[in-house]
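Student: For reference, the sequence and a predicted model appear below.
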Amino acid sequence: MKANVGGIDKVVRIGGGAALVGLTVAGMIGPWGWIGVVPLLTGVFGFCPAYTLLGIKTCPAEKA
């Protein structure tokens, strides 16, 4: 797995995912909020399978 999620993208994914999971645990939203685990994990690991399929990469360019 080569990293394809970088910088601001990571912060948004981790923040949004944590918010959804937190709201679900607090009982403020329904069980659909557990979907927040997906962006949370993709942000933490820096890899998004959908980005690979679509050819998207938000990481800075690699040095040759």
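Tutor: Ah, there it is.

Student: alpha carbons only for contacts and neighbour counts from here, please
Tutor: Fine.

Student: Quick check: longest helix in the chain by residues?
Tutor: helix 7-25 (DSSP state H).

Student: for comparison:
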Amino acid sequence: MKANVGTLDRSLRIAAGLILIALSLAGVIGLWGWIGVVPLATGVFRFCPAYPLLGINTCKVK
């Protein structure tokens, strides 16, 4: 897996994932908040499987 998620994109994904999971644990949004695992995982692993299909790469090319 080649990294295709850049720094800003990664930070936003991790933050959004953690917020969704926290809201779900607090009982604010119910079980749907666990969908936050997806952006959290893509942020941690720096790879989004949808990006190659769409031709997107937010990671800086070296």
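Tutor: Perfect, I can see it now. Owing to the predicted nature of the structure, the values given are computational and were not obtained by experimental measurement.

Student: re the thing from before, the longest helix of the first structure against the second structure, how far on average?
Tutor: Average distance, helix 7-25 of the first structure versus aligned residues of the second structure after superposition (mean CA distance after the TM-score superposition for the first structure): 0.4 Å.

Student: other SSEs contacting that helix?
Tutor: Packing partners of helix 7-25 of the first structure (3 or more CA pairs under 8 Å, 6 or more residues apart in numbering; DSSP states H and E): helix 37-45.

Student: Now find how far off-centre the helix it packs on is within its chain.
Tutor: Put simply, helix 37-45 of the first structure sits 4 Å off its chain's centre (CA atoms, centre = their mean, to the nearest Å).
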